[in-house]
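Q: I'll drop the sequence and a predicted model, then ask my questions.
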Amino acid sequence: MIRPLALSALVLTTPDTKVQAVASLSLDNIIAPASVLQPLAKIPGRPLLPELVNPSQLTKRTVSTIEGRAALIHALAHIEFNAINLALDAVWRFIQMPDDFYKDWMQVAREEAYHFTLLSDHLKTLGYEYGDFPAHNGLWEMAEKTKDDLLARLALVPRTLEARGLDASPQIRDKLLSVGDKEGAAILDIILRDEIGHVAIGNRWYRWLCEQRGLDPIATYAELAERYQAPKLRGPFNLEARRAAGFDEAELEALQRK
């Protein structure tokens, strides 16, 4: 019964416990009951720290200092922790989808948990822990906005917010390499590789739902982005990664035109 188990993992507040719970969930013989579930605790489960603030309150630091590099790694770890919660939320919240939908998002949750662990462990080598810096809640805020519409969730979380990571990863990797952080750069390579697959999953199920509902994917995306006030996407875009993640040429042309 994968959906109740995903919900149980989602409400866990300790990162290490959440990571272990996700790793323990089997991807074999997934049974996704169609019943509506009710969470028995606040979602998503998160630790008391980091403090969540408005993005404008986050201090800009240079990666040429240990503290600045740690702040960058911390920000990435926070994104990955949120991504675990987003994948788990997709599994428990949305009903009556094919079993492969739930299997796909559980695989995403496991890979996001792996990314979080890599970044959290690397942060410790710099003398810091997850929670030592403030963070913002943008990813989960969009999840809240789209909690009643799976099509909007797929359009605006994996295909918009997470796809921004495809564009940003090469620059972040280069920043880390410029200060000799080869381990951090190698982690970014792993994350980019896996995130291409995650965005591809978002594309797959977005298009599947559009087909089921008789909707044009490009026109529908534009309408959803406006309705839910999605952030405006600005280049440069990692077109190679976006193509690998399943964006077609018409979508990329529309993206660049904006």
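A: Looks like it came in fine.
Q: rest of the way, CA atoms for contacts and neighbours
A: Fine.
Q: And the strands in the protein?
A: For the chain, none of the segments meets the definition of strands by DSSP state E.
Q: residues contacting Ala152?
A: Taking Cα atoms under 8 Å, 6 or more residues apart in numbering as the definition of contact, the neighbours of Ala152 are 146, 224.
Q: With Ala75 as the reference, measure out to it.
A: Spatial separation of Ala152 from Ala75 under the definition Cα to Cα, to the nearest Å is 25 Å.
Q: And Ile30, by the same measure?
A: Following Cα to Cα, the distance that separates Ile30 from Ala75 is 33 Å.
Q: Those two: which is more packed in?
A: Each of Ile30 and Ala75 had its neighbours counted (other Cα atoms under 10 Å), and the higher figure belongs to Ala75 (19 against 16).
Q: In contact with the more buried one, which residues?
A: Listed by Cα under 8 Å, 6+ apart, the contact partners of Ala75 are Ala135.
Q: again, but for Trp140
A: So, once contact is read as Cα under 8 Å, 6+ apart, Trp140 ends up touching 82, 86.
Q: cutoff 10 Å now
A: Each residue near Trp140 by Cα atoms under 10 Å, 6 or more residues apart in numbering is listed here: 44, 79, 82-83, 85-86, 146, 157.
Q: Report the two of the residues you listed separated the most.
A: With distances taken as Cα to Cα, the most widely separated pair in the contacts of Trp140 is Ile79 and Thr146, at 18.1 Å.
Q: Those two: who's more crowded?
A: For Ile79 versus Thr146, the count of surrounding residues by other Cα under 10 Å is larger for Ile79: 22 against 19.
Q: Need the nearest residue in space to that one, chain neighbours excluded.
A: Once flanking residues are discounted, Ile79 sits nearest to Leu139: 7.7 Å by Cα to Cα, 6 or more residues apart in numbering.
Q: swap in Ala163?
A: Leaving aside its chain neighbours, Ala163 sits nearest to Val199 (6.2 Å; criterion: Cα to Cα, 6+ apart).
Q: How many residues are close by that neighbour?
A: Neighbour count for Val199, taken as other Cα under 10 Å: 28.
Q: show me the contacts for it.
A: Under the criterion of Cα under 10 Å, 6+ apart, the neighbours of Val199 are 108, 154, 157-166, 241-242, 244-247.
Q: and if we set it to 7 Å?
A: With contacts taken as Cα atoms under 7 Å, 6 or more residues apart in numbering, Val199 has the following neighbours: 158-159, 162-163, 245.
Q: now do Gly214
A: No contacts exist for Gly214 under Cα under 7 Å, 6+ apart.
Q: next up, a second structure to put side by side with the first:
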Amino acid sequence: MEIREFAERVLLSDSLEEKLKPAPPILTDDCPGDSLRIKEPTRPANLQFAAPRTAPAMPKPAALVEQEKRALAHHIMANHELQALEVMAYVLCAFPEAPAEFRQGMCAIMADEQRHTRMHKERAAVLGLEFGSLPVNCYIWKKALSYESLLDYLAGLPLTFEGRNLDHTGEFEQYFLDAGDQRSAALMKVVYRDEIQHVAFGLHWLRQLKPDHLSDWEAYEQHLHWPIRAALSVGDTFNREARRETGMTDEFIDRLYQAAHSDQPPNQKPKNLD
């Protein structure tokens, strides 16, 4: 199978089963095709993007003691993972001129996103909620439509959205443990380990593709599209060790910390970032 065929299957299929079907072990890239950009991925009827502010919000941590709220959390995270998968397929189609090594690496990460989607989908079902039975948002996808280059993608998805997951996965692991849900907590630990590798991939390619005169931080900030900003790559906690594992320098990590610490609404106490 060609990489382009795999990407189009993920992006354009109206079957969730097809979107989540693993690619063959070996993908060729002889025909990357012309650039293809679309406004929305094709999805089954029950997973069409909802109108703004109509999808349910993530439950508060204290509410996760309730089984139905934990099911909702997994439903929302399944959609986040599915959007990330679709964005990666979009990038492969939109930037067929990307380096071959980058394109192969993206396919490996897409396999993780497929697995994460299935894990959250299956856990939600065990907890009593079928994936697609509630409205889902399109936030991650909509932000990807502003990507004009691979560097925009690297700054936006791996280094910001997935970077934030370096904190969120640990937070939700603890929330689920507090609720007595060992299986959901174990799921989050698996995702956490994968996210370290995904962010490392993004950082590696940022360094490969950025102009030599720009630092990692300068390249990262210059390729963010407002309202996406560095502060959004940090959760309510700040996992320095995970960021070191990705290969971030201490300077880059400190800049992220400072960005999050200074990005506070008026009259709000600073986040717990340590």
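A: Cool, got the structure. A quick note: this is a predicted structure, and the numbers were derived from the prediction, not measured.
Q: Restricted to helices, list the contacts of Val199 of the first structure.
A: Restricting these to those inside helices, with DSSP state H as the criterion, leaves Ala163.
Q: would you list the contacts of Val199 of the first structure in a markdown table and tack on distance to Leu48 of the first structure and neighbour count?
A: A markdown table is the format used below for the contacts of Val199 of the first structure (distance: Cα to Cα, whole Å; neighbours: other Cα atoms under 10 Å):
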| residue | distance to Leu48 of the first structure | neighbour count |
| --- | --- | --- |
| Pro158 | 26 | 23 |
| Arg159 | 29 | 24 |
| Glu162 | 24 | 19 |
| Ala163 | 28 | 24 |
| Ala245 | 34 | 23 |
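Q: CSV for the contacts of Val199 of the first structure, including distance to His115 of the first structure?
A: Supplementary listing: these in CSV, determined by distance: Cα to Cα, whole Å:
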residue, distance to His115 of the first structure
Pro158, 16
Arg159, 19
Glu162, 14
Ala163, 16
Ala245, 18
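Q: how many other residues sit next to the nearest residue to Ser133 of the second structure once chain neighbours are set aside?
A: By the measure of Cα to Cα, 6+ apart, the closest residue to Ser133 of the second structure outside its immediate chain neighbours is Asn46, 6.7 Å from it. The burial metric for Asn46 of the second structure, expressed as a neighbour count using other Cα under 10 Å, is 14.
Q: what's the counterpart of Asn46 of the second structure in the first structure?
A: Residue correspondence, TM-score structural alignment: Asn46 of the second structure in this structure matches Leu49 in the first structure.
Q: From what I see, its match and Glu129 are in contact.
A: No: counting by Cα atoms under 7 Å, no contact exists between Leu49 of the first structure and Glu129, whose distance comes to 10.1 Å.
Q: what sits up against stretch 109-129 of the second structure?
A: With contact meaning Cα under 7 Å, 6+ apart, stretch 109-129 of the second structure is reached by 20, 22, 67-68, 71, 74-75, 77-78, 81-82, 84-85, 88, 130-131, 191, 198.
Q: Among those, which ones are in helices?
A: The helices in this structure, assigned by DSSP H, contain 67-68, 71, 74-75, 77-78, 81-82, 84-85, 88, 191, 198 from the contacts of stretch 109-129 of the second structure.
Q: Show me just the buried residues among these.
A: Using 16 or more other Cα atoms under 10 Å as the burial test, these include 67-68, 71, 74-75, 77-78, 81-82, 84-85, 88, 191, 198 as buried.
Q: Serialize these to a markdown table and add fields for distance to Ala94 of the second structure.
A: Below are these laid out as a markdown table (distance: Cα to Cα, whole Å):
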| residue | distance to Ala94 of the second structure |
| --- | --- |
| Gln67 | 40 |
| Glu68 | 39 |
| Ala71 | 34 |
| His74 | 30 |
| His75 | 28 |
| Met77 | 25 |
| Ala78 | 24 |
| Glu81 | 20 |
| Leu82 | 18 |
| Ala84 | 15 |
| Leu85 | 14 |
| Met88 | 10 |
| Val191 | 27 |
| His198 | 20 |
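Q: distance of the residue nearest to Ala163 of the first structure from Leu192 of the first structure?
A: If you measure Val199 of the first structure against Leu192 of the first structure using Cα to Cα, the figure is 10 Å.
Q: Identify the residues contacting Gly235 of the first structure.
A: Shown here is Gly235 of the first structure, which makes no contacts under the criterion Cα under 7 Å, 6+ apart.
Q: Does Ala259 of the second structure touch Leu232 like I think?
A: No: between Ala259 of the second structure and Leu232 no contact is recorded; they are 8.8 Å apart, counting by Cα under 7 Å.
Q: can you give me the helices in the stretch 151-274 of the second structure?
A: 162-178, 182-209, 216-222, 240-245, 250-262 (DSSP state H, counting those that start in this stretch).
Q: among the ones you listed, which is the most enclosed?
A: Relative to the other members of the helices of the stretch 151-274 of the second structure, helix 162-178 carries the highest mean neighbour count by mean count of other Cα atoms under 10 Å, namely a mean of 22.
Q: other SSEs contacting that one?
A: Contacting helix 162-178 of the second structure under the criterion 3 or more Cα pairs under 7 Å, 6 or more residues apart in numbering; DSSP states H and E are the following elements: helix 182-209.
Q: Now do the helix it packs on: which range of the first structure does it align onto?
A: The counterpart of helix 182-209 of the second structure in the first structure, counting by TM-score structural alignment, spans residues 182-209.
Q: on average, how far is the matching stretch from the matching bit in the second structure?
A: Mean deviation of stretch 182-209 of the first structure relative to the second structure after superposition (mean Cα distance after the TM-score superposition for the first structure): 0.9 Å.
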